[in-house]
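# Can you look at this prediction? I've put the sequence above it.
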Amino acid sequence: MTEHIPVARLFRSRAAGSEKVAFIELFFDLVFVFAVTQLSHYVIEHLTLIGVFEGLLMLMAVWWVWIYTTWVTNWMNPEVGPVRWMLIMLMLVGLVLSTSIPDAFGDRSLQFALAYILMQVGRTVFVIVSFRRVGDPEGALNLARIAIWFIYSAPFWIAGAILGGDLQLALWAAALGIELFAPAVRYWVPLIRATPIESWQVLGGHMAERAGLFIILALGESIIVTGTLFSRNEITPSSVLALLAAFVGTILFWLLYFSHGAEHGHRFISSSQQTGRIARLTYTYLHMLLVGGVVLVAVGDDLVLAHPDDPLDTTTAAIVVAAAALYLLGNLLFKRSIGRPWLRSHLMGMAALTALFLAWPAIPGITPLAITWIVNGVVALIVVIDEYVWPVNDDDDDDEPAQEAAHAVEN
C-alpha cells in the first residue's frame, strides 16, 4: 500500500508561528527576478502602444503563475521533499518561460505558451494528488475546478502561438481574461458548481509577506536595469542626475508601500475571519497594478538615462508619468482594501500627474531628466503628506472607514 502522508507533514500547520516564508520560496523567486528583467527589456525594445500592451500582458501572465504558486505554498509545507521538488521543477519550467519572453510574440511564442500551461496545470494537478493522499476529497475537488479553468484557457494560448500576428495578441488576451475571471466566480463549473469561500482561508501573514517580497523583487529589478545602463554610459553630470533620480524614485515607491500599507495589510488580513476574500482582492488582483507600475518605472528610467537632456517626447513623458500614476492607483486601492479611507494625498497626486502630462508640451525646454524630477517631487510630496499632514493611525483598526472597507471586502 502507498504510505499515507500525514496532513501535518505535507501541508502547513495552522498554528502560531507557521507563517514563516521558507528559504525555498525565496530561491523560487530568483526565476521571477529574471522574468521581470526580461519584461522590462521587452517593453524598452518594443516601445509602441502594441509593444507595451504585449509586455503588460506577459507581465500579468508571469504574476499569475507566481501568485498561484504563493497560494499553494500558503497551504502546503515547502519544507517537505515533494513540495520542495515541485517548486524546483516550476523553477526549471519558469526559466524556459522567462527565456522565451524576448521573442514570445515571434518564434518562441509556442515555447512561452506551453511553458505557461505546464506550470499552471502541472502545479494544480500536484496539489490535487496531494489533497487526495492526505484524505481530503473536498480540497482535491476545489483544485480540480481550478485545473478545469486552466485547461479551458489552454487552447487560446496554443492557438494564439500557432496563428501569430494580431490573432496571437487577441487570443492570449482572451486566455488571460478567462483566467482572471475565474477567481471572481469562485471557479464555477457546471454540475460541481463553485468553490466554497470558506475553503480559501489562508495564513494572512504569509500571504502579505510574500506579496511584499515580490514588490521588493520588482523594485530591485528597477535598480538592476538603471545600474546596468549607467555602467555602460559615459559619466556626465546629467547621467549622474538621471541615476540619482531613478534611485530616489525607487526609494519613494518603497516608502509609499512599506511605510504604512504593507504592515497594516499584514495585520488586517491576519485578524480577519475571511482571509480568502481579502487575499483574492488585495493580494491577487490589486497587486498587479503595483507590479505594473514598478516595471513601467524601470522602462522610464532606462529612457531617461539613455537621453537625459534630449527634448522630451510623448512616449517618454507618457511612460514616466503613467508609471507613477499606476503605482499610486495601486497603492490607493490596496490601502482602501485593507481598511484605510480613500487617501486624499493619493487622489491629489494622480490629479497632479494627469495635469503634468497634459501641460508638459507647453513647458519650454523640458527634458526627460526634468520631468522625472518633477514626478519624483509629486510622489515625495505624497509621502510627506501621508507621514506628517494627514497621517492615518496604523494602530487604530476600529475606525469607521476601516469597518466599512472590511465589510465591503468580506461580503
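Structure received.

# all contacts plus neighbour counts: C-alpha atoms, from now on.
Fine.

# so after the longest helix seen in the chain, what's the next helix or strand?
In the chain, with assignment by DSSP state H, the single longest helix is helix 204-232. Sequence order places helix 237-258 as the next helix or strand after helix 204-232, per DSSP states H and E.

# helices and strands around the longest helix of the chain, which ones?
helix 23-45, helix 49-75, helix 237-258, helix 261-271, helix 287-306 (3 or more Cα pairs under 8 Å, 6 or more residues apart in numbering; DSSP states H and E).

# what comes up buried for it?
Burial within helix 204-232, assessed by neighbour count using 16 or more other Cα atoms under 10 Å, is assigned to 204-212, 214-223, 225-227, 229-230.

# Kindly report the same for stretch 350-360.
Those buried within stretch 350-360 under the rule 16+ other Cα under 10 Å are 350, 352-353, 356-357, 360.

# cool, stretch 154-163 as well?
154-161.

# Which of those sits closest to Leu328?
Trp157 (31.5 Å; Cα to Cα).

# got another, please set it beside the one above:
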Amino acid sequence: MPATGPRPSGPTVPSAPRNPNAGDRATGPTPADRHETDFPGWTSCQTGPVTEDRPTTGGDRRKTGRHKPAREYLRDAVGSLLGKRPVREGTRTATEELFFDLVFVFAFVQIGALIISDYTFQGLLRGLLVLALLWWSWGAFAWLTNNLQASFGVMRFGLFVVTGITFVMALSTLVAFVDRPGGVYGPLVFPTCYFLVRSLHLALYAYAVSAKNLARHILVPAVPMVASTALLFCAALVPHRVIADRRQVALAVTLLWLVAVFVDYLGSFTLPVWEIGIFSARHWCERYGLILIVALGENIISIGTSSADVSISWQLLFAVMLAMTVTGALLWTYFDVVALVGEQALGRADPKTRFALARDAYSYLHLPMVAGILLPALGIRELVKNVGRTEGHPDDPLSAIGLFGLYGGIILFLLANVAYQLRIARTIRTIIWTRGAAALVLVALVPVARRISATGALGVLAAVSFVLIVVEVVVADGQRRALREEGLAARMEI
C-alpha cells in the first residue's frame, strides 16, 4: 500500500553498502575521523558544488554554472600547498617516497666502500653502525608517510628537503670517523645531517598530530634523538683532543657511536606512543619490501662494479652466476610467502597490536635482514677480484672478513627472517624450521669454506640456498600455495 505522507522534497540518497569484510579488519580511527581529530586543518582541493541559476519568470531554464570568486581559487591553491591528506587503508607508495629510497641505493654502496677502506672487524663494525643510523632515519619517515600522504602539501616539500640532506649524509659516510685533508671537517657532517633529518621528521609529525598530543608524540621521542646526536658530536670533537694514541682514539670514537645507536634504539623502543598508528598495512609492508629490493640492488651493483676492471673469464662468469643465484634466493625467501603473510597479519590486528608488530617485526627485525643482504657483497667483491686477476692465485680462499660477510650475512638474514615470522605470524611453521635448519647447516660449513677456494665457498652457499628453496616448495607446497592465493586475493580487494 503506498505511503500517504508527504514525499521528500529532495532526491533520496541511498545508504552506502556495508563492507562484508569489515568485521575481519582492525577497528580504529577512520580517515574521516582523522580529518577532525588527528589532522585538524586538513584542506581539500575539491571545488565547491555547482549551483543552478534559474530565472524567476519565463526564459531559458537551462542550468548555468556560477564562477567562483578569485579568493576561493586562492584558498584552494593555498590548501593544496599547505594542506595535509591522511593515509587510508590501501594507499600505495608515492613517487616522492621512491625518490627518497633512491638515496639509500647510494648510501648502501657508501657503506660497502667504508668497510673496504678499513678492511678489519673494526671497520666492519663502523659500517654496521652507519647502517643502523641511516636505517633509523629511513624508518622514521616510513612511520610518518603512513600517517600523511607524501605526495600532497607540506609533506611533499618536506620529503624533498629531507632527501637532499640524506644524500649529503650518505656522501659524508667515508669521512664520518676519520677526516681527510682539505674541505670541511668530515666527522661533523654526518651527525649534523642526522640531527637535521630527525628534527625535520619531528617537525613534520608536529604538523600531523593534534595539539593535545604534541608533547607525547614529539617532545618525548626527541629525548633519545638529542642524546644520541650529542654522543655523535662528542665522538667527532672530543677523543682526538684528549687522547694521544691513534688506536685508542679510533676505539673511543667507535664506542661513542655504539652507545649513540644503543641510546636511540632503546629509547625509541620504550616510548609509550602506540597511538601514532599504522593506518595502511599495505603501504607499510610495501615500503619495507621496497627497501629490501634496494638492498638487493646494491648487491647486484657490487657484483657488476667489482668485475668492471678485471679480465672476463669462464671462471669469473661462473662466479657471477653463483652470486646471482644467492641474491635471487634471498629475494625468493622474503617475497614468496612471508611478505604476504606479514601484510595479512598486520591488516587483521587491532591498532595497539598493529603498532607493536610494526615496531618489532619491521622497524627492528628488518634491520638485520638488510644487513644480511648487504654483507655478502664483501665476500663477492673479494671473490671477483681474485678470479679476475691475471697474476697470483685466483683460487685463494676468502679472508676472514670476506668469509664473515658471505656466510655470516646469509646466516644473519635467515635468523632474522625466522624471528620476523615468529613475531608477526606463526602460520607457516614448515618454512620456519627449514630456514632455521639452513642457518645451522651454514654455520657447520664455515670451517669447510675456510679451507677451499673462494669460488668453492660461494658454490657451497649457492647450493644450500637452492636446496632450501626446493625443500620449502616440496614440503610446504599446499600450505604455501593457499597462503599465496589468499594474500594476493586480499591485495586485489583493497
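Right, received. Where do you want to start? These numbers come from a predicted model, not from an experiment.

# Same list, the helices and strands packed on helix 204-232 of structure 1, but as a markdown table with distance to Trp172 of structure 1 and mean neighbour count please.
What follows is those, written out as a markdown table (distance: least, Cα to Cα, whole Å; neighbours: other Cα atoms under 10 Å):
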| stretch | distance to Trp172 of structure 1 | mean neighbour count |
| --- | --- | --- |
| helix 23-45 | 16 | 19 |
| helix 49-75 | 8 | 20 |
| helix 237-258 | 30 | 19 |
| helix 261-271 | 32 | 20 |
| helix 287-306 | 17 | 25 |
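
# so which of those comes closest to Leu281 of structure 1?
Of these, nearest to Leu281 of structure 1 by Cα to Cα is helix 287-306, at 8.8 Å.

# which helices and strands does the closest one pack with?
Against helix 287-306 of structure 1 (3+ Cα pairs under 8 Å, 6+ apart) you get helix 23-45, helix 49-75, helix 204-232, helix 237-258, helix 314-337, helix 368-384.

# average gap between the longest one and structure 2?
Comparison of helix 204-232 of structure 1 with structure 2 after fitting gives an average deviation of 0.9 Å (mean Cα distance after the TM-score superposition for structure 1).

# Output the residue interval of structure 2 matched by that helix.
Aligned by TM-score structural alignment, helix 204-232 of structure 1 falls on residues 281-309 of structure 2.

# what do you get for the second one?
The counterpart of helix 49-75 of structure 1 in structure 2, using TM-score structural alignment, spans residues 121-147.

# again with the shortest one
Counting by TM-score structural alignment, helix 368-384 of structure 1 lines up with residues 454-470 of structure 2.

# quick one, what contacts the closest residue to Gln201 of structure 1 other than its chain neighbours?
Spatial nearest neighbour of Gln201 of structure 1, excluding adjacent residues (Cα to Cα, 6 or more residues apart in numbering): Gly276 at 4.5 Å. Contact partners of Gly276 of structure 1, counting by Cα atoms under 8 Å, 6 or more residues apart in numbering, are 197-202.

# Looking at those, which one is closest to Leu252 of structure 1?
Val202 (30.3 Å).

# Checking that closest one next. Helix, strand or coil?
The local conformation at Val202 of structure 1, judged by DSSP: H, G, I helix; E, B strand; the rest coil, is coil.

# My read is that it contacts Met76, right?
No: between Val202 of structure 1 and Met76 there is no contact under Cα atoms under 8 Å: 10.7 Å.

# Next up, the contacts around the residue nearest to Ala476 of structure 2 when sequence neighbours are not counted.
For Ala476 of structure 2, ignoring the flanking residues on the chain, the nearest one in space by Cα to Cα, 6+ apart is Thr430 at 6.1 Å. Applying Cα under 8 Å, 6+ apart to Thr430 of structure 2 gives the contacts 472, 475-476.

# what helix or strand does the nearest residue to Ile197 of structure 1 once chain neighbours are set aside sit in?
The spatial neighbour of Ile197 of structure 1 that comes closest, neighbours along the chain excluded (Cα to Cα, 6+ apart), is Gly276 at 6.9 Å. In the assignment (DSSP H and E), Gly276 of structure 1 maps to helix 275-278.

# Return the distance of that helix from the chain's centre.
Relative to its chain's centre, helix 275-278 of structure 1 lies at 17 Å (Cα atoms, centre = their mean, to the nearest Å).

# In structure 2, what stretch matches it?
Counting by TM-score structural alignment, helix 275-278 of structure 1 corresponds to 354-357 in structure 2.

# number of nearby residues for the aligned partner of Ala104 of structure 1 in structure 2?
Using TM-score structural alignment, the equivalent of Ala104 of structure 1 in structure 2 is Ala176. Other residues near Ala176 of structure 2 number 24, with proximity taken as other Cα atoms under 10 Å.

# How about Ala176 of structure 2: what's its closest non-neighbour residue?
Pro187 (4.3 Å).

# which strands and helices sit next to the helix or strand the one you found falls within?
Counting by DSSP H and E, the element that carries Pro187 of structure 2 is helix 186-208. Packing partners of helix 186-208 of structure 2 (3+ Cα pairs under 8 Å, 6+ apart): helix 121-144, helix 153-171, helix 220-237.

# how close does whatever helix or strand comes next after that helix sit to structure 1?
Counting by DSSP H and E, the element after helix 186-208 of structure 2 in chain order, helix or strand, is helix 214. Its matched residues in structure 1 lie on average 5.1 Å from helix 214 of structure 2 after superposition (mean Cα distance after the TM-score superposition for structure 1).

# got the contact list for helix 214 of structure 2?
Ala206.

# one more time with 10 Å, if that's ok
205-208, 220 (Cα atoms under 10 Å, 6 or more residues apart in numbering).

# Same question for stretch 106-115 of structure 1.
With Cα under 10 Å, 6+ apart as the criterion, stretch 106-115 of structure 1 contacts 58, 90, 92-105, 116, 118, 120, 154-165, 168, 172.
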